[in-house]
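[1] need a 3D model of the following:
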Amino acid sequence: MGRPNSDVPGAVLFAHSSIRFRYLITAAVCIGVGGGVLASAYYYLLELGLATAWGPLHSALTAAFGGDALARGLALVAVTTLGGLCVGVILRFMGVPGEIAAVVNNIHVHNGRLDIQQTPAMTAVSLVSITAGGSAGPEAPLVQIIGSLGSWLGDKLRWTAHVRTLTFCGMAAALGAFFGAPLGGALFALEIPHRNGLEYYEALIPSLTAAYVSYFIFLVLVHPEAPLLTFAGQPEALAVPMAQAMALGAAGALVALLFMFIFRKIGEWLERWERHRIALATFAGFAIGALAVTVPEGLHLNVLFWSEHQLQDVYDGLGTFQAIGIGSALLWLAWAALAKMAAIGFTLHGGLRGGFIFPLFFLGAVTGMAIHLVTGGWVSLPVAMLCTMSAVNVAVTRTPISSTIILTTLSDTHMLPIIGAASITSFLLTSRVVLIVTQRRRESIVPARPSIPTWHDVTAAE
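    Down below sits the predicted model:
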């Protein structure tokens, strides 16, 4: 049949030829394989970095500072500060890679192309950022790395009208592998560019294909633990849990609004340092470490890192919170949430790179724990945590469908209707509030930005 005509709109081209559609699916499979390999390589590099920074390096610094509890805290701050310094140096000499706002913007312009030339800087900066304890995860860097692979393949094949679809395939492959939820990951990639649900429907099946292939490759190469969250007891989708879910959705929306306020204020405060990349990133690393040492280790509320593995710690800490008394527990939970909000702000506004999906889940988890304690257990802990986790994330990212599916998958529960009720409630209550202002409808025609949007651009545009 020959090469597909690049002048035909993407939504139409493959509708009339199953052979040509197979070309696109073949490309999606290739992206999935490449994405799975790249995600696995990134995972192992990250594990090596974490083991080094928080093993020999942290131990050596602790011993140098005296070896006691105070020394451990000082060593922690030293590691995060050193990490921030390294990030600043990388930004100075390799350039500043785009953030989620830039990725979303690029989906809507230049046929949805992500610049593969930003991948080296994004890889280096994000690995150091996450290793140093920054409150941002691997999902956004992987979206850039593997999404740009899809764009590159589209350019090489000269499928100009389908570069966006192949970019989505790369994004879906990244999120499918990282989340361990290929269906949810693919839908998240398609939802995130918009404020009111996915609109690039022609990319759905190719993106799902890439996500499942990538997930399979990741399973073979990494053997990740599953499920990420384990809960004792799961309520049925009856009237009371459903009503609770809607109330929890509203509570999560309020937490998200507070987060967005703090996030913007930190951005405004750090704006004066934007031209001083090394100083800004170093200060951000110091701030992240300083916030972390304010929370006692025994409370299961570690505000370092991207919080993927801290979610189970929050759930397992129920006995500890009950032992110290509800009043003290609520104070520490509130402080941990505020510290995490500030840590996310310093991470992303300070030049460190990563995604905030799991950090947002952490905010929801501690909120859910607080609600469970306040209600004396009337709202079960699985319902309280999962519903508020989804609600906070949905309010910020505008992804109600994928967030529901991802959390249902990660928790290995049958609570999809309950989590979905909280997600939709939060989505509707925050419909007029947007953090990522580059999210828009697909028919909007906006000139390409002359430079990479920063978080300051995002907040200033409002």
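[2] hey, let's count contacts and neighbours off CA atoms from now on
    OK.
[3] kindly list the longest helix within this structure.
    Longest helix in the chain by number of residues (criterion: DSSP state H): helix 18-52.
[4] next secondary structure after it?
    Counting by DSSP states H and E, the next helix or strand C-terminal to helix 18-52 is helix 58-64.
[5] which neighbouring elements make contact with that next one?
    Here helix 58-64 touches helix 69-94, going by 3 or more CA pairs under 8 Å, 6 or more residues apart in numbering; DSSP states H and E.
[6] before we compare anything, build this one as well:
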Amino acid sequence: STAVSLEPLPVRSNAGSTCGELPREGTAREMFESRFLEGLACDFQAEEILESGGSGGGPGKDLLANMETPWLCSRAFLADFLALSLVAAFMGAFSTAYMWLVGDKTEQWLSAVSPHGKYPEDAESVKTLQGAPLWVPLCWAGGTAVGVLKVLLGVDEVPSFLQEIQHQAADPNLAGKTLVCCVASLMTGAALGPEAGLAAVGGAAGTLAANVFCSGAWVPPERKEERRKLLVLGGITAAFGSIVPAPWIAVLLCWEIAAQKGDEEGSEMRLFGRRKLTLLGWAATLAFVMRYHIRPMKPVPLYGSLMDKAYDNTMPFKALGLGLAAGVMIIVYFIIAGISKALFQRLGKVLTRRCGKPGRIIGLASCAGLLTGLLGWAVPLCLMDGQAAMASTVKHVQSGDLLLEDLVFVALAKCAAYWVAASGGLVGGILFPLMYLGLVFGEIMAHFPGFQHFNQLPGAAFTVPVLMSSLPASIIPVPFTMVALPVTLFGLGPLWCVPLFVAVLASYSVVVGSGLLRRLLLRATAVST
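    Predicted coordinates for the structure are as follows:
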């Protein structure tokens, strides 16, 4: 064995101090620079100790080998923390106004023209074929307006929030255009989620913060790109932290999406370090606190912690069956997607030949708005992202106002409404519509034998959370996030994680693990090209 000396290495800093010594008297800037260089010297010393192959240290050496460089007292960490704090505070306040605009105000105009009361709270306003006739021309006009806006702004396609998280890059100019188009699309009543516009603003805020906080000479040129990626990802994490039931879910969501394949098969993943994870946690928490201070999130009534009292070991096996059923439902979802995309692609080619690119953009968006209005008139609950309709749907099913056939129509119409909007060029996200679709599918499955009653509780108390998690997890690569969301949204206890986790693993394995989703996406890409 080789003896390793733990004496400080005589590495001199610019201020004249060595590793382990206090900096000598000087200006505040010299003292900061001295401490920064002193930390680098100590890091080099630790690396030499580990590389020397010494046998001393026992478990402590293994812990040291996996420990990141100390960062709490560095100026870089303090600057990153300050920048992300400002971004998070802004996102918490912005999110409140944004969600009020695309959520409350959209519900308000849908209710104002409905002859059946407030949408979606009043039962008469959500029954099949009881939508407001005025929704059709107004949604049509809204879709046309989105197309005109896209032409005026010079936007054809916008990046998804999945791309922005994976690449940790955002263009503030494009983000502003995405926000405008997303707000217009959501206020049309399109069955799209708000996360696209919110994530775009979060990434843009992080980019602008990076332009300010990474301009100093104290940030080495080779580290500026790393700082920019951190602030962009932090801004997006703060955006999600302001709308999820608990801030750590936003960190988990971005962590799962940001993981990059380390090899061709994806058997290894590359990920950022704990320092970055800690900063993302602060950003999500500060945004959540700001949003909660302005406007607390409304609880979704289900059965909460009563489910822990109802737990038994048959639940994982029943959840396994529901997870497999979620995989079947996703096949139907993609069949509807294929039909919608094929129709809009053919229409787009015709419009391009006759009217050029601007005519195609406006024409497709206008058709998407018209079909959204028609679907909304026929099946009112297919409108919007579904987030606000979750509590109302549960209430209407429990009261008997929504029957099994109504729920089947809602599920099919929701699939069609999302893909009509997405294929027609309206701008929005996929996550919340999928979660609502899982809720509706859960209510449907609660009518089947074996799920109608569950330990003195209605069957939906079991099927709804399980399918709300497993249906989105079958196509979005965030299985752990999809376990956490229903648990925190419904206030379920820790035992409830067991069936949710089983269902998520089953649906993800069937759809992604089998290669089914890969084949569907490759086929869709080949058709579009």
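[7] coming back round to it: and the longest helix of the first structure, what's buried?
    Within helix 18-52 of the first structure, the residues that count as buried by 16 or more other CA atoms under 10 Å are 20-21, 24-25, 27-40, 42-43, 46, 49-50.
[8] how about the helices in the stretch 101-250 of the first structure?
    In the stretch 101-250 of the first structure, the helices defined using DSSP state H, counting those that start in this stretch lie at 119-131, 139-157, 163-179, 182-191, 204-222, 239-270.
[9] just the ones you listed: most buried one?
    Across those, averaging neighbours per residue (mean count of other CA atoms under 10 Å) puts helix 163-179 on top, at a mean of 32.
[10] how about it, aligned to which bit of the second structure?
    Using TM-score structural alignment, the residues of the second structure aligned to helix 163-179 of the first structure are 228-244.
[11] now residue 468 of the second structure: how far from residue 484 of the second structure?
    Noted for residue 468 of the second structure: a distance of 11 Å to residue 484 of the second structure, by CA to CA, to the nearest Å.
[12] compare neighbour counts for the two and give me the winner.
    residue 468 (27 against 21; other CA atoms under 10 Å).
[13] residues contacting the more buried one?
    434-439, 442, 482, 486 (CA atoms under 8 Å, 6 or more residues apart in numbering).
[14] quick check, nearest of these to residue 229 of the second structure?
    residue 482 (24.9 Å; CA to CA).
[15] which helix or strand contains the closest one?
    Counting by DSSP H and E, residue 482 of the second structure is part of helix 479-490.
[16] what stretch of the first structure does that helix fall on?
    Taking TM-score structural alignment, helix 479-490 of the second structure hits residues 400-411 over in the first structure.
[17] now do stretch 49-59 of the second structure
    Using TM-score structural alignment, stretch 49-59 of the second structure finds no match anywhere in the first structure.
[18] what does stretch 85-92 of the second structure give?
    With TM-score structural alignment as the criterion, stretch 85-92 of the second structure aligns to 29-36.
[19] mean shift of the matching stretch relative to the second structure?
    Stretch 29-36 of the first structure: mean distance to aligned residues in the second structure after superposition is 1.5 Å, counting by mean CA distance after the TM-score superposition for the first structure.
[20] how far does that stretch sit from the chain's center?
    Relative to its chain's centre, stretch 29-36 of the first structure lies at 21 Å (CA atoms, centre = their mean, to the nearest Å).
[21] please enumerate residues in contact with it?
    146, 149-150, 166, 169-170, 173-174, 177, 209-218.
[22] residue contacts, the counterpart of residue 81 of the first structure in the second structure?
    Here residue 81 of the first structure is matched to residue 140 in the second structure, going by TM-score structural alignment. By CA under 8 Å, 6+ apart, the residues touching residue 140 of the second structure are 366-373.
[23] so residue 222 of the first structure makes contact with residue 40?
    Yes: look at residue 222 of the first structure against residue 40 with CA atoms under 8 Å: they come within range, at 6.3 Å.
[24] and the equivalent of residue 448 of the second structure over in the first structure, how many neighbours does it have?
    Using TM-score structural alignment, the partner of residue 448 of the second structure in the first structure is residue 374. If you count neighbours by other CA under 10 Å, residue 374 of the first structure ends up with 14.
[25] give me the nearest residue to residue 374 of the first structure, chain neighbours excluded.
    residue 326 (7.4 Å; CA to CA, 6 or more residues apart in numbering).
[26] could you measure from that neighbour over to residue 375 of the first structure?
    From residue 326 of the first structure to residue 375 of the first structure the distance is 11 Å (CA to CA).
[27] ok, those two, which is more surrounded?
    residue 326 (15 against 10).
[28] please look at that one and residue 371 and confirm they touch.
    No: Residue 326 of the first structure lies out of contact with residue 371 (CA under 8 Å); the separation is 10.7 Å.
[29] residue 157 of the second structure looks like it's in a helix, true?
    No: read with DSSP: H, G, I helix; E, B strand; the rest coil, residue 157 of the second structure is coil and lies in no helix.
[30] that one: what's it in contact with?
    residue 425.
[31] kindly report the same for residue 95 of the first structure.
    residue 121.
[32] now check the second structure for the residue matching it.
    Under TM-score structural alignment, residue 95 of the first structure pairs with residue 154 in the second structure.
[33] separation between that match and residue 163 of the second structure?
    For residue 154 of the second structure relative to residue 163 of the second structure (CA to CA), the value is 20 Å.
[34] same question, residue 234 of the second structure
    In terms of CA to CA, residue 234 of the second structure sits 15 Å off from residue 163 of the second structure.
[35] how about residue 127 of the second structure?
    Residue 127 of the second structure is 37 Å from residue 163 of the second structure, by CA to CA.
[36] likewise for residue 423 of the second structure?
    18 Å.
[37] neighbour count for the two, which is higher?
    residue 423 (22 against 13).
[38] can you tell me what the more buried one aligns to in the first structure?
    Aligned partner of residue 423 of the second structure by TM-score structural alignment: residue 349.
[39] what residues are up against its match?
    266-267, 270, 455-456.
[40] cool, now which of the residues you listed survive the switch to the second structure?
    Here is what carries over to the second structure from the contacts of residue 349 of the first structure, by both residues aligned by TM-score structural alignment, their matches' CA atoms under 8 Å: 266-267, 270.
[41] possible to save these as JSON lines with distance to residue 203 of the first structure?
    What follows is these, written out as JSON lines (distance: CA to CA, whole Å):
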{"residue": "266", "distance to residue 203 of the first structure": "36"}
{"residue": "267", "distance to residue 203 of the first structure": "34"}
{"residue": "270", "distance to residue 203 of the first structure": "38"}
